[in-house]
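> fold the following, please.
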Amino acid sequence: MGFQWIAFFIALAVMLVGIAGTLIPALPGLPLIFLAMLVYGVVEGFQAMTPGFLIVALAVVVATQVAEHYARAWGARRFGSGRAGAWGAVIGSLVGLFFMPLGLVLGPFLGAALFELAAGRSGREALRAGVGGLVGVLGSVVVNLVVALGLTGAFVFKVLV
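Predicted coordinates:
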């Protein structure tokens, strides 16, 4: 088996860890997938992993990572939260990273709810905003998973076809 095939299987294994990372927040899923593509490109001389392909893949990863943070705020806003609740969902998500894995769920929920309460909203409105923050996080997880699968599939296609 040639060195290029060994590199391919190592890159694919790293990508599978990246796919898991979209579900396990302690792992940087999409950046890990892109890094595997980039390293494989270096190993194989950028024949299959062309610079153009890698630039597009990087743009997709960056756009998805940015959208992930906005999804938390969007979820809270969609469920009736004000600006305070939207910011609370984002801040709660970041604080929740220190209390994994439960922090992934409780962070945006508590952040949105507590910030809404602090802004003078009723308990019912704050609870609804918290649910919205949670919905935003769960939606971003689904999007990250789909993008991770798509990038991995594109990698396999580019190398094998």
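> contacts, neighbours, all on C-alpha from now
Will do.
> in stretch 139-159, what's buried?
139-141, 143-145, 147-149, 151-152, 155-156, 159 (16 or more other Cα atoms under 10 Å).
> what of stretch 113-128?
Buried residues in stretch 113-128 (16+ other Cα under 10 Å): 113-117, 121, 125-128.
> can you pull the contacts of the residue nearest to the spatial centre of the chain?
Centroid-nearest residue in the chain, with Cα atoms, centre = their mean: Asn144, separated by 4.5 Å. For Asn144, the contacting residues are 22, 30, 64, 68, by Cα atoms under 8 Å, 6 or more residues apart in numbering.
> and this one, please, so the two structures can be compared:
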Amino acid sequence: MEILGWILVVALFIVGMAGAIYPILPGVLAIYAAFFVYGFFFSFGDFDVFFWIIQTIILVVLFIADYAVSAWGVKRFGGNRASVVGSTIGLIFGPFIIPAFGLIIGPFAGAVIGELIVGTEYKKALKAGWGAVVGLFTSVVVKVILQAVMIILFVLWLVF
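The predicted model follows:
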């Protein structure tokens, strides 16, 4: 059972890190779930209240930052609410419509289409689309860093 526990914990960590890049996967929730899997298979006694507070704060920050950083990229490049909504829709559906490049093209196209729908001129719409891509990449970097911190804290908590 011990081996199965570790396999599940590591698999959830892998899914979580992949979710930082591919938005359909649960991301940070998979990493957070790995802590519970460890607790069920081994012991919750290894984690004190401070561990759970830190991890939960990181989880909440990731949820907020995920949307905020993407929206920041769009707004920074002159986009409005329509391009934020469009880029979010593109981020969700892009990978399904264009499997290889949809993760990048989806938010870009969504932001551009969102801007064009509300009557923004084409050049400004393209700029908002570029902002969506910048926001996406910035968001991915933030998620990878914070999720790695969660995993590192988990390991450090077990070692020390």
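> quantify their similarity with the TM-score.
TM-score for the superposed chains, counting by TM-score structural alignment, normalised by the length of the second structure: 0.84, backed by 159 aligned residues with a Cα RMSD of 2.3 Å.
> by neighbour count, which of the contacts of Asn144 of the first structure wins?
Leu30 (30 neighbours; other Cα atoms under 10 Å).
> and that one, what pairs with it in the second structure?
In the second structure, the residue matched to Leu30 of the first structure (TM-score structural alignment) is Val28.
> just checking, its match touches Gln147?
Yes - with contacts counted by Cα atoms under 8 Å, Val28 of the second structure reaches Gln147, the gap being 6.4 Å.
> which residues are in contact with both of the two?
Contacts common to Val28 of the second structure and Gln147, judged by Cα under 8 Å, 6+ apart, are 16-17.
> with secondary structure and distance to Leu104 of the first structure added, can I get the contacts of Asn144 of the first structure in a markdown table?
Listed next are the contacts of Asn144 of the first structure as a markdown table, based on DSSP: H, G, I helix; E, B strand; the rest coil; distance: Cα to Cα, whole Å:
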| residue | secondary structure | distance to Leu104 of the first structure |
| --- | --- | --- |
| Thr22 | coil | 12 |
| Leu30 | helix | 17 |
| Thr64 | helix | 18 |
| Glu68 | helix | 13 |
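> could I get those residues as TSV with distance to Ile6 of the first structure?
Below are the contacts of Asn144 of the first structure laid out as TSV (distance: Cα to Cα, whole Å):
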residue	distance to Ile6 of the first structure
Thr22	25
Leu30	22
Thr64	29
Glu68	33
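> so where do the helices sit in the first structure?
Using DSSP state H, the helices of the first structure run over residues 3-21, 29-43, 51-78, 83-96, 102-118, 123-160.
> contacts only, for Trp6 of the second structure.
Taking Cα under 8 Å, 6+ apart, one finds Tyr38 in contact with Trp6 of the second structure.
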